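> here is a sequence with its predicted model. Questions after.
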Amino acid sequence: MARLILASNSPQRQALLKQQGLDFEVIAADIDETPFDDELVTEYVQRVARGKALFIGQQHLDAVVLAADTCIALDGQIIGKPKSKQHAFEIWQKLSGRQHDVFSAVCIATQNHIDHVIVKTEVAFQALTEQDMETYWETGEPIGRAGAYAIQGIAARFIPKIEGSYSNVVGLPIFETMKLLNKAIKALN
C-alpha cells in the first residue's frame, strides 16, 4: 500500500484508523479554520478538509493524504469548541433537550486524485440540568471538543439516540473513509 498520511493530530481519528489496522503517519496541517461569514456548515467542513489535504499533499507528493474536519451544527449555525467554562455552559444550554447535526468532510488526496465525502449524523441530547453541566465540566472532557462533548466518553449518558454514523460523531466516519481510501488506492495501481 502507498504511504498514508493523516493530516490531523486528533487522537480520536488516529484511534479509529488504528482500529482498522492501517499504518499511517501523522502530519498535522496548520491552516486557518475560521468559518467565513454566512458559510454553510457543509461548505465549511469541505473547505477545511480539502485545505488540509492539499496543504500536506503538496509537501508529500508520494503519499495518500487523508484529511477530515468535523463540525457540530444547530439550526444551521456552527457550534465550535468551548473557549471557557461559561462558553461550554452556553453551548450545552443550546443543545439541551434538542437534536443537532454532526457533519464531517473526509478528503483523500494523491498526486493526481482528490475526492471527498460529507457525512451527517443526527444526535439527540437530553435536557441538561445545571448540576449535569457542572459535573460534566469538572471531568475536563469537554475542553477542546466541538460542541463541548465527547460521545465516546462520559457524555454518552446525555445522548439517548443518534441517527447515522457513530464514528462520524467521534470524529471520522469510518465506513465512508474506507470507501474513499480504497478508491484512491485503486486509482494509484
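Structure's in. What do you need?
> could you use CA atoms for every contact and neighbour count after this?
Will do.
> so what does the helix or strand where residue 71 lies touch, helix or strand wise?
Per DSSP states H and E, residue 71 falls inside strand 63-74. Strand 63-74 is packed against strand 3-6, helix 41-57, strand 77-79, strand 99-110, helix 174-188, with contacts defined by 3 or more C-alpha pairs under 8 Å, 6 or more residues apart in numbering; DSSP states H and E.
> and the comparison structure, right after this:
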Amino acid sequence: MSSNLILASSSPRRQELLQQINIPFTIRKQNADESVIQTGDPYEKVKQLALLKGRNVQIVSEKEIILSADTVVSFQNRIFEKPADEEEAFKMLSTMSGEMHEVYTGVMFRTQKTERVFVEKTSVEFWPLSDEEIKQYIATGDPFDKAGAYGIQSEGAVLVKGITGDYYNVVGLPVSRVVRELEQI
C-alpha cells in the first residue's frame, strides 16, 4: 500500500527540505492554539507542539500519514522562539554570541492506527559577534520568521562557528531521521 504524506505545516523550510529529498507531500494547514503548551523545557515543548499540531489535522483516508513538527532554540534552558521585533532579535543573538546553544525539533507522524513522535537535538556554536555584526544581520530581515532569530541556511550562516548533530534539524526538519521513521510506518 502506498501512502500519502500530509505536511501539517505552512513552513517554507520544511516544504523545501521534503522537496529536496524527493518526498511527495500535500500541505494541510493546522490551526492549533500553540499557547496552550506552557512548559519551559525545550525538549517537552517541541514534543508537545508536534503532537498538538499533528492531532489538529484530520486524516481522511487510511493511506494518509500526517507529519507535523516544531522547532525551538534553547540557550541555558531558556527557549528562544521567533523574535517579535529588532530589539528581541538583538537580545537573542547577543546572548548566544560566542556561546553554544541547542536546537530542538519535535516531529510527529500519525496514521489512523498509530502515532510516533521523536525529538532531535543539535548543538550550535556561534562566533563571538560584535554589536555591529548583529545589527547588520538584523537589517537583512532574515531573523524574524526563525526560532532563535537566525537561519543557518541563509544569511545567518555567517554567525555559526560549528554544529554537532544534524544540520537539517537546525533548518527545521531532521530529514534523514524523518525518512528512517517513515520507512518503519
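Perfect, thanks for sending it. Nothing here was measured: the structure is a model prediction, and the numbers come from that model.
> please state their TM-score.
Once superposed, chain against chain, the TM-score is 0.94 (TM-score structural alignment, normalised by the length of the second structure); 183 aligned residues with a C-alpha RMSD of 1.3 Å.
> related to what we said a few turns ago, could I get the helices and strands packed on strand 63-74 of the first structure as a markdown table with mean neighbour count and distance to residue 15 of the first structure?
Shown next, in a markdown table, are those (neighbours: other C-alpha atoms under 10 Å; distance: least, C-alpha to C-alpha, whole Å):
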| stretch | mean neighbour count | distance to residue 15 of the first structure |
| --- | --- | --- |
| strand 3-6 | 20 | 11 |
| helix 41-57 | 23 | 19 |
| strand 77-79 | 18 | 24 |
| strand 99-110 | 26 | 16 |
| helix 174-188 | 16 | 11 |
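> same list (these) but as CSV, adding distance to residue 127 of the first structure.
Formatted as CSV, those follow (distance: least, C-alpha to C-alpha, whole Å):
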stretch, distance to residue 127 of the first structure
strand 3-6, 36
helix 41-57, 24
strand 77-79, 18
strand 99-110, 10
helix 174-188, 29
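> please name the residues that touch the most centrally placed residue in the first structure.
Geometric centre of the first structure, nearest residue: residue 70, 2.5 Å, by C-alpha atoms, centre = their mean. Taking C-alpha atoms under 8 Å, 6 or more residues apart in numbering, we find residue 70 of the first structure in contact with 45, 102, 103, 104, 105, 146, 168, 169, 171, 172.
> hmm, who's touching the helix or strand encompassing residue 88 of the second structure?
Assigned by DSSP H and E, residue 88 of the second structure belongs to helix 86-96. Residues outside helix 86-96 of the second structure that contact it (C-alpha under 8 Å, 6+ apart): 75, 80, 83, 126, 129, 131, 134-135, 138, 143-144, 148-150.
> now, of those, which are buried?
Neighbour-count burial (16 or more other C-alpha atoms under 10 Å) is assigned, among the contacts of helix 86-96 of the second structure, to 75, 80, 83, 126, 129, 134-135, 138, 143-144, 148-150.
> residues contacting the closest residue to the residue nearest to the centre of the first structure other than its chain neighbours?
Spatial nearest neighbour of residue 70 of the first structure, chain neighbours left out: residue 104 (4.2 Å); criterion: C-alpha to C-alpha, 6 or more residues apart in numbering. Counting by C-alpha under 8 Å, 6+ apart, residue 104 of the first structure touches 45-46, 68-71, 118-120, 168, 171-173.
> give me that answer again for 6 Å
69, 70, 118, 119 (C-alpha atoms under 6 Å, 6 or more residues apart in numbering).
> which secondary structure elements does the helix or strand encompassing the last one contact?
Yep, that's residue 119 of the first structure we're talking about. In this assignment (DSSP H and E), residue 119 of the first structure forms part of strand 113-124. Secondary-structure packing of strand 113-124 of the first structure (3 or more C-alpha pairs under 6 Å, 6 or more residues apart in numbering; DSSP states H and E): strand 99-110, strand 161-163.
> recalculate using a threshold of 10 Å.
Counting contacts by 3 or more C-alpha pairs under 10 Å, 6 or more residues apart in numbering; DSSP states H and E, strand 113-124 of the first structure packs against helix 41-57, strand 63-74, strand 99-110, strand 161-163, helix 166-170, helix 174-188.
> no further queries at this time; thank you.
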